[in-house]
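Asker: no sequence on hand, only this structure:
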């Protein structure tokens, strides 16, 4: 292991554990943002937990839920409910606006909402592509069931299994449950790798990675657990060049992210059909 990244607690209307970007490391492969959302539940008759419409450029968002549900709406006119096990992949490219709200049935039943939201930075030759959206239902995401290891291949290829999720650069994203005494060596040559411990504790050599921490791995890393753990393995091929982040914008130049902020403030983005409330650009 080369680096241990602790979580930072953020309040975005509900509590999230933010792992990337970190002052210790901006990104792993294309992953430039990783939030563990919840677990949380929300009172009926309120809008707590709703994220009003807001813009993105230069990235693709990946939403993956463990429990609960969310309703996605965007400026392309897409309306999509996401439920546990499914993947929502929204490619912002030159610019997209979306909202994420709790469905009424989830709010009324006080169902626990929990999941992982990540951003994938786009390669520089694709950061200005047309925006797009793809939904992959849970039954389309392939499962793994091996001795001591079970889980799912969310993005990329592992254990001889390929995910149908298509990304702009080579990416690996796995949801794995390791049994007691498990011993797993990730084998993804030429890819940067990290592991997030969702539940339990793992060890890599003499290093312990506690619950809710990220460990950045080297190519010889072997993941072990005594009592079992749930982990997210993520990474991919390194992206060339620098990336700059301003609020919800990612780009290969400061001018692009600043320009996107001005564009949002001046009403230059297409908005979500039927929605009127929106999040202003934060004051820096």
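Answerer: That came in fine, so what should we check first? Everything numeric here is computed off the predicted structure, so don't read it as measured data.

Asker: switch to C-alpha atoms for all contacts and neighbour counts from now on
Answerer: Noted.

Asker: could you find the closest non-adjacent residue to residue 89?
Answerer: Leaving aside its chain neighbours, residue 89 sits nearest to residue 62 (4.8 Å; criterion: Cα to Cα, 6 or more residues apart in numbering).

Asker: find the centremost residue of this protein, please.
Answerer: For the chain, the residue nearest the mean C-alpha position is residue 118 (1.6 Å; Cα atoms, centre = their mean).

Asker: wait, it sits on residue 32?
Answerer: Yes. Look at residue 118 against residue 32 with Cα atoms under 8 Å: they come within range, at 7.5 Å.

Asker: dump the residue contacts of the residue nearest to residue 203 when sequence neighbours are not counted.
Answerer: Nearest-residue entry for residue 203: residue 224, 5.2 Å, with adjacent residues in sequence omitted and distances by Cα to Cα, 6+ apart. Contacts for residue 224 were tallied using Cα atoms under 8 Å, 6 or more residues apart in numbering; they are 181-184, 202-204.

Asker: what subset of those residues is buried?
Answerer: If you count burial by 16 or more other Cα atoms under 10 Å, the buried members of the contacts of residue 224 come out as 182-183, 202-204.

Asker: and the strands in the stretch 1-150 of the chain, which stretches?
Answerer: If DSSP state E, counting those that start in this stretch is used as the criterion, the strands of the stretch 1-150 of the chain fall at 3-5, 8-11, 15-20, 31-40, 51-56, 59-67, 70-74, 79-82, 87-91, 96-101, 113-121, 132-136, 143-146, 149-155.

Asker: so what's the residue count around the residue lying closest to the residue nearest to the centre of the chain once chain neighbours are set aside?
Answerer: In space, residue 118 comes closest to residue 34 once its chain neighbours are excluded; the distance is 4.5 Å by Cα to Cα, 6+ apart. Look at residue 34: counted by other Cα atoms under 10 Å, it has 24 neighbours.

Asker: tell me how far residue 34 lies from residue 86.
Answerer: When Cα to Cα, to the nearest Å is the yardstick, residue 34 and residue 86 sit 17 Å from each other.

Asker: this is the other structure I want to compare:
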């Protein structure tokens, strides 16, 4: 029977939004290109309230926001202004310098709303980490789905399960949403060298071992593994090729070279950074 490394996430609060963060952790700094994983817990915002992450910088990564419930507005220094709803992908590549905001749209803020979703960061390969920034939005119906025998797999980004997402990832990646009905099974193929499973909801077993909800389970390389559902279940699979070298993380910056981070910190502190049009608020260096 395989032995799995299990990561219990730490609880955090991001501008009033409660989250669980299993990555990075002492047990694993990355899984494929994934260096950061936030589960935005179900939160009911009363009228007049909502999530509001003001202008902040990034380098050397791509952010991917994926919602199960609610809506967010994405704005960035490229001029993007996009509403993002459930099942849609908001994909932003930072390159050498980008700034963005994410907030509850004004109409939902006025009436109150519920928010639930995931945000992950994927480290860019060295050849792209100082490149140009970009943004793309991918509607829910553009993401490929396999639906058979009570198991539904949606490829959020990358490839796997004979599916390929249109999201323009920069290295071999798998990011799949999995829904399983009670008493169903799914074979997780050995398609990517590094993989991890995050259980969102339900009673699941992996190779006969019980998985706790809100745990990130690192999967051994080179093995196809059987996932079983003892109730209706919801999970995501992340992973891909190993990073092309270690990454440093400091605040919102990811880089292969400490000097790139120090330079980015100095530029943000000095106000020498691209700005989001018509936005004046910003988050200062911690």
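Answerer: On my side now, so go ahead. All figures in this text were calculated on a predicted structure; none of them were measured in a lab.

Asker: superpose the two chains and report the TM-score.
Answerer: A TM-score of 0.95 describes the superposed chains when it is computed by TM-score structural alignment, normalised by the length of structure 1; 281 aligned residues with a Cα RMSD of 1.4 Å.

Asker: related to what we said a few turns ago, residue in structure 2 matching the residue nearest to residue 118 of structure 1?
Answerer: The criterion is TM-score structural alignment: under it, residue 34 of structure 1 has residue 37 as its aligned partner in structure 2.

Asker: ok, now how distant is residue 166 of structure 1 from residue 213 of structure 1?
Answerer: Computed as Cα to Cα, the residue 166 of structure 1 to residue 213 of structure 1 distance reads 27 Å.

Asker: looking at the two, which has the bigger crowd around it?
Answerer: In terms of neighbours (other Cα under 10 Å), residue 213 is the more surrounded of residue 166 of structure 1 and residue 213; the figures are 22 against 12.

Asker: contacting residues for the more buried one?
Answerer: Residue 213 of structure 1 neighbours (Cα under 8 Å, 6+ apart): 4-7, 19, 196-197.

Asker: of the residues you listed, buried ones?
Answerer: The neighbour-count test (16+ other Cα under 10 Å) applied to those identifies 4-7, 19, 196-197 as buried.

Asker: now these in a markdown table, with distance to residue 154 of structure 1?
Answerer: Converted to a markdown table, those look like this (distance: Cα to Cα, whole Å):
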| residue | distance to residue 154 of structure 1 |
| --- | --- |
| 4 | 23 |
| 5 | 23 |
| 6 | 24 |
| 7 | 23 |
| 19 | 19 |
| 196 | 15 |
| 197 | 16 |
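
Asker: nearest to residue 160 of structure 1 among the residues you listed?
Answerer: Taking Cα to Cα as the measure, residue 196 is the one of those closest to residue 160 of structure 1, at 22.2 Å.

Asker: contacts only, for the residue nearest to residue 118 of structure 1.
Answerer: If a contact means Cα under 8 Å, 6+ apart, then residue 34 of structure 1 has 18-21, 116-119 as its contacts.

Asker: between all of those residues, which two are at the greatest distance?
Answerer: The widest separation within the contacts of residue 34 of structure 1, taken as Cα to Cα, falls between 21 and 116 and amounts to 14.3 Å.

Asker: what about the helices in the stretch 101-250 of structure 1?
Answerer: Taking DSSP state H, counting those that start in this stretch as the test, the helices found in the stretch 101-250 of structure 1 are 104-109.

Asker: trace residue 49 of structure 1 over to structure 2, please.
Answerer: When the structures are aligned by TM-score structural alignment, the residue of structure 2 matched to residue 49 of structure 1 is residue 51.

Asker: return the residues in contact with its match.
Answerer: By Cα under 8 Å, 6+ apart, the contact set of residue 51 of structure 2 is 15-17, 102-104.

Asker: hmm, 6 Å instead?
Answerer: Taking Cα atoms under 6 Å, 6 or more residues apart in numbering as the criterion, residue 51 of structure 2 is in contact with 103-104.

Asker: how about the nearest residue to whichever residue in structure 1 pairs up with residue 168 of structure 2, chain neighbours excluded?
Answerer: Under the alignment (TM-score structural alignment), residue 168 of structure 2 pairs with residue 166 in structure 1. Distances taken as Cα to Cα, 6+ apart place residue 155 nearest to residue 166 of structure 1, at 7.5 Å, with adjacent residues excluded.

Asker: these two touch, right, the one you found and residue 163?
Answerer: Yes. Counting by Cα atoms under 6 Å, a contact exists between residue 155 of structure 1 and residue 163, whose distance comes to 5.2 Å.

Asker: between the two, which one's more packed in?
Answerer: Under the criterion of other Cα under 10 Å, the comparison of residue 155 of structure 1 against residue 163 puts residue 155 first, with 24 against 20.

Asker: mind telling me what the more buried one corresponds to in structure 2?
Answerer: Residue 155 of structure 1 maps onto residue 157 in structure 2, by TM-score structural alignment.

Asker: equivalent analysis for residue 16 of structure 1, please.
Answerer: Under the pairing rule here (TM-score structural alignment), the equivalent of residue 16 of structure 1 within structure 2 is residue 19.
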